[in-house]
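# below is the sequence, then the predicted model.
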Amino acid sequence: MKVWIAGATGVLGHRLVDRFTDRGHQVVGLARDSDGAERIECHGGTARRGDVLDADSLEAAIDDDVDVLIHAATAIPDSTKPSDEEWERNDRIRLEGMKNLLDGAPDGVRQVLFPSVVWLARQPDGSTFDETAERHPDRATESAARVEDLLRERATAAGFDVSILRCGFFYAPDTRDTREWGRRLVDGDLPIVGGGILGRQDAELSFVHADDAAAAFVAAVESDASGVYHVVGDEPVTGAEFFKSFADLLDEPEPSRIPAWLARFFVGSVAARLLTSPMPTTNEKAKRELDWDPAYPTYREGLKQVVETWESDGTLAEFRGETVADSAAPGRAETA
């Protein structure tokens, strides 16, 4: 099968290139520059130059014999307190980018996949929800909701299948957030953000290891899936427990706490709300219909893999300001 991927150089995208090529599929990835093209080809794919916001560039970039189209490109703001302009760029890449991709796609495309987010459908009362729950979009998820709606509309007219994989909060050794969390835990300045006046109210969150998210996309393609699926670990976990476990694996002290009303002045209201608004959901439908099982079913296995990877590749030593030799010296407990 020929799989065409926008966002093929990102955290999810390069894993998609790896996994689809490993399964024998032909993979084409969109790259905006030569560095991106080289990365795609290093992971086994064929690179095409273009930009999802430049419709003309997609005419030559999307082959006529593409079977599957995946729009995994984003521009999630990386500043501490993102501006409206930063969020608007992400909105454009999600929505305008998807429109351009659909307009440029050949008639023979059989399936289109989109990585949405589970917190789009979290419930105001904090209860557990599934794929049938009413959506409650906010500033960060409004564009994801609009892309979901667009795909349903275009699929009816064009006759292709749509797979919307709503993912939990990504974590992995190479994700921006995970690396920042690890660095700050080592430095002792990553607080647990909680609800309430004193920050003692913990919200259950749904995480997924990026490797498992990529595996779910492969499973959705190979099973010709159509519909909405929640791609998360086997159990939700509070942010407090997640970061306590992370600190323990890093052999660092338990993080302190900070209330969300105070945290928003430092990390912004979107991030503060994300960490304190419950989003407990289930992966039962994805496991049942996609024949998908996460390699890291809970945060415990996933965080262990993160720390082991950092120990072996020198990242943890870098966080601690050590040389590789120093990192193996006595006094640092093994966390494997």
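Thanks, I have it.
# only C-alpha atoms from now on, for both contacts and neighbour counts.
Noted.
# check the gap between residue 47 and residue 271 for me.
From residue 47 over to residue 271 the distance is 34 Å, taken as C-alpha to C-alpha, to the nearest Å.
# what does residue 202 give?
15 Å.
# got it, and residue 7?
Look at residue 7 and residue 271: by C-alpha to C-alpha, they are 23 Å apart.
# then residue 64?
From residue 64 to residue 271 the distance is 41 Å (C-alpha to C-alpha).
# and the helices in the stretch 51-200 of the chain, which stretches?
55-61, 84-104, 142-158, 176-187 (DSSP state H, counting those that start in this stretch).
# wait, what's in contact with residue 146?
By C-alpha atoms under 8 Å, 6 or more residues apart in numbering, the residues touching residue 146 are residue 95.
# hmm, try it at 10 Å
91, 94-95, 137 (C-alpha atoms under 10 Å, 6 or more residues apart in numbering).
# counting neighbours, which of those residues comes out on top?
residue 94 (25 neighbours; other C-alpha atoms under 10 Å).
# so it makes contact with residue 52?
Yes. If you go by C-alpha atoms under 10 Å, residue 94 and residue 52 touch, sitting 9.0 Å apart.
# shared neighbours of those two, which are they?
Shared contacts of residue 94 and residue 52 (C-alpha under 10 Å, 6+ apart): 71, 73.
# what about stretch 278-297, how long is it end to end?
19 Å.
# err, stretch 23-33, not the other one
The straight-line separation of the ends of stretch 23-33 (C-alpha to C-alpha) is 27 Å.
# and stretch 165-176, how far from the chain's centre?
4 Å (C-alpha atoms, centre = their mean, to the nearest Å).
# list the buried ones in it?
Of all the residues in stretch 165-176, those buried under the rule 16 or more other C-alpha atoms under 10 Å are 165-173, 175.
# dump the contacts of residue 146 to a markdown table, plus distance to residue 77.
Below are the contacts of residue 146 laid out as a markdown table (distance: C-alpha to C-alpha, whole Å):
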| residue | distance to residue 77 |
| --- | --- |
| 91 | 11 |
| 94 | 13 |
| 95 | 16 |
| 137 | 17 |
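# of these, closest to residue 113?
residue 94 (12.5 Å; C-alpha to C-alpha).
# quick check: the closest one vs residue 28, distance?
From residue 94 to residue 28 the distance is 19 Å (C-alpha to C-alpha).
# before we move on, what about residue 301?
32 Å.
# when these two are compared, which one has more neighbours?
Neighbour tally, residue 301 and residue 28, criterion other C-alpha under 10 Å: the higher count belongs to residue 28, 26 against 12.
# OK, contacts around the most centrally placed residue in the chain?
The centroid of the chain falls nearest to residue 170 when counting by C-alpha atoms, centre = their mean (4.2 Å). Counting by C-alpha under 10 Å, 6+ apart, residue 170 touches 11-12, 117, 176-178, 206-213, 232.
# same question, residue 154
Here residue 154 is in contact with 99, 102-103, 160-162 (C-alpha under 10 Å, 6+ apart).
# this is the comparison structure:
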Amino acid sequence: MRVFVTGASGWIASGVIPQLIDAGHQVVGLVRSDEGEAKVKGYGAEVRRGNLDDLDSLRAGAEDAEGVVHLAFNHDDFAAAGATERAALEAFGDVLKGTDRPFLFASGIALIKPGQVLTETDASPFSGPDAPRGGGEQLALSWADSGVRSVSLRFAPTVHGTGDHGFIAYITQVARERGVSAYVGDGSHSWAAVHRDDAGKAVALALEKSAAGSVVHAIAEEGVATREIAEAIGRGLGVPTESISPEEAQARYGFIGMVYSTDIRASSTITRERLGWEPTGPTLLEDLPNYTG
């Protein structure tokens, strides 16, 4: 299958694209820089230049493909990210409706059901262009009745591995700079986690097997206690560990502090049964020495 992948030079795509190619697919990756182009070509994929604001490029990429995996998200401007995501999804919908082609798109679990274990049967409560991520999950899954094999890819808040520059990498960086590793409150609240390569395998299987309107959970660990995360970072860096308040967390980590203060757990039981997916990569705690070494 010829697959158009957005966010092709990004972190999650670095696990997804090699898995798609290994499965025999031809990948065309959307990139916006020379550096990104070199990276994506290094995976063995073709390249299309463009970005999320270039809707004509998104439409052209979808028209030229037999399936779309939309991983890009505008992390540079969270204030405008929802509107950007909504417009991008609508551009893809213009092309894909009535074609029965697969459309897999990145989503998340952070705000859907905090404090409880989220499952694939739990619908996102967010709708409309002003909602988080532009209400994209509800919008795209609704296309299942319009001839699109739309599939929501819900990734763990921690997609970890060597080279990661996301939440865990940032928390580790702050601990190194301040000389102390922190957790919020008693640190009993947890984060779901998945290794980057396992997430890639889940996406490749979802492209081939997932039904229209379904939800896939790229979740290997239902939840890892944030105190355990902070203590492992502290051991790796050789610094003490301390408890801080939610207010201190936001002051110390910014937006990530709010996420770090939230219990974000999710199950992948249904995904494993439907796709035959079984994570084999290292756990988050096993992987943390790669962040602190």
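In hand now; what should we look at? Keep in mind that this is a model prediction, so the values were computed, not measured.
# rewinding a little: nearest to residue 35 of structure 1, of the buried residues of stretch 165-176 of structure 1?
Here the nearest of the buried residues of stretch 165-176 of structure 1 to residue 35 of structure 1, counting by C-alpha to C-alpha, is residue 175; it sits at 18.6 Å.
# which residue in structure 2 aligns with the closest one?
Aligned counterpart of residue 175 of structure 1 in structure 2: residue 164 (TM-score structural alignment).
# swap in residue 119 of structure 1?
Residue 119 of structure 1 maps onto residue 110 in structure 2, by TM-score structural alignment.
# now residue 52 of structure 1, nearest residue through space, not along the chain?
residue 97 (4.7 Å; C-alpha to C-alpha, 6 or more residues apart in numbering).
# identify the residue of structure 2 aligned to that neighbour.
Taking TM-score structural alignment, the alignment pairs residue 97 of structure 1 with residue 88 from structure 2.
# same check, this time on residue 219 of structure 1
Looks like residue 219 of structure 1 aligns to residue 205 there (TM-score structural alignment).
# okay, now its match: neighbour count?
Applying other C-alpha under 10 Å, we find 19 residues neighbouring residue 205 of structure 2.
# I'd like to know which elements the helix or strand hosting it is packed against.
Assigned by DSSP states H and E, residue 205 of structure 2 belongs to helix 196-209. When contacts are defined as 3 or more C-alpha pairs under 10 Å, 6 or more residues apart in numbering; DSSP states H and E, helix 196-209 of structure 2 packs onto helix 13-22, strand 67-70, strand 101-108, strand 148-155, strand 158-160, strand 214-218, helix 269-275.
# circling back to that earlier point, out of the contacts of residue 154 of structure 1, who has the most neighbours?
That'd be residue 162 among the contacts of residue 154 of structure 1, by other C-alpha under 10 Å, with 24 neighbours.
# aligned partner of it in structure 2?
Using TM-score structural alignment, residue 162 of structure 1 sits opposite residue 150 in structure 2.
# that match contacts residue 106, doesn't it?
No. Using C-alpha under 10 Å, residue 150 of structure 2 is not in contact with residue 106, being 11.1 Å away.
# which residues do those two both contact?
What both residue 150 of structure 2 and residue 106 touch, as defined by C-alpha under 10 Å, 6+ apart, is the set 69, 137.
# report the contact partners of the nearest residue to residue 16 of structure 2 once chain neighbours are set aside.
Nearest residue to residue 16 of structure 2, sequence neighbours excluded (C-alpha to C-alpha, 6+ apart): residue 200, at 3.8 Å. Applying C-alpha under 10 Å, 6+ apart to residue 200 of structure 2 gives the contacts 12-20, 194, 206, 218.
# ditto for residue 274 of structure 1
Here residue 274 of structure 1 is in contact with 119, 140, 169, 193, 203, 205, 260 (C-alpha under 10 Å, 6+ apart).
# any idea which element the residue nearest to the fourth one when sequence neighbours are not counted lies in?
The shortest distance from residue 193 of structure 1 to any residue other than its chain neighbours is 5.1 Å, reached at residue 258 (C-alpha to C-alpha, 6+ apart). Assigned by DSSP H and E, residue 258 of structure 1 belongs to strand 257-259.
# gap between the match of residue 119 of structure 1 and residue 199 of structure 2?
17 Å.
# ok, these two, which is more surrounded?
Taking neighbours as other C-alpha under 10 Å, residue 110 of structure 2 and residue 199 compare with residue 199 leading, 29 against 21.
# number of residues surrounding the residue lying closest to that one once chain neighbours are set aside?
Closest residue to residue 199 of structure 2 apart from its sequence neighbours, by C-alpha to C-alpha, 6+ apart: residue 218 at 5.4 Å. Residue 218 of structure 2: 30 surrounding residues under other C-alpha under 10 Å.
# what's residue 218 of structure 2 aligned with over in structure 1?
So residue 218 of structure 2 corresponds to residue 231, using TM-score structural alignment.
# wait, isn't its match in contact with residue 117?
Yes. Judged on C-alpha under 10 Å, residue 231 of structure 1 makes contact with residue 117 at a distance of 8.8 Å.
# overlap in contacts, the two.
164-169.
# save those as TSV, and put in distance to residue 243 of structure 1 too.
As requested, these are exported to TSV (distance: C-alpha to C-alpha, whole Å):
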residue	distance to residue 243 of structure 1
164	29
165	26
166	23
167	20
168	16
169	14
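# identify the farthest-apart pair in those residues.
164 and 169 (15.6 Å).
# how near is residue 173 of structure 1 to residue 182 of structure 1?
Distance from residue 173 of structure 1 to residue 182 of structure 1, counting by C-alpha to C-alpha: 9 Å.
# what residues are up against residue 98 of structure 2?
Contacts for residue 98 of structure 2 (C-alpha under 10 Å, 6+ apart) come out as 143-149.
# tabulate these (TSV), appending distance to residue 133 of structure 2.
Shown next, in TSV, are these (distance: C-alpha to C-alpha, whole Å):
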residue	distance to residue 133 of structure 2
143	17
144	19
145	22
146	22
147	23
148	20
149	20
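# out of those residues, which is nearest to residue 226 of structure 2?
Distances from residue 226 of structure 2 to the contacts of residue 98 of structure 2, taken by C-alpha to C-alpha, are shortest for residue 149, at 36.2 Å.
# for the closest one, what are its contacts?
By C-alpha under 10 Å, 6+ apart, the neighbours of residue 149 of structure 2 are 67, 96-104, 140-141, 143, 207, 210-214.
# mark which of these are buried, thanks.
Here, 16+ other C-alpha under 10 Å leaves 67, 96-97, 100-104, 140-141, 143, 207, 210-214 buried among the contacts of residue 149 of structure 2.
# just to revisit the earlier point, residue 64 and residue 271 of structure 1: who's more crowded?
residue 271 (18 against 14).
# tell me the contacts of the equivalent of the more buried one over in structure 2?
Mapped onto structure 2 by TM-score structural alignment, residue 271 of structure 1 lines up with residue 256. With contact set as C-alpha under 10 Å, 6+ apart, residue 256 of structure 2 has these partners: 166-168, 170-171, 249-250.
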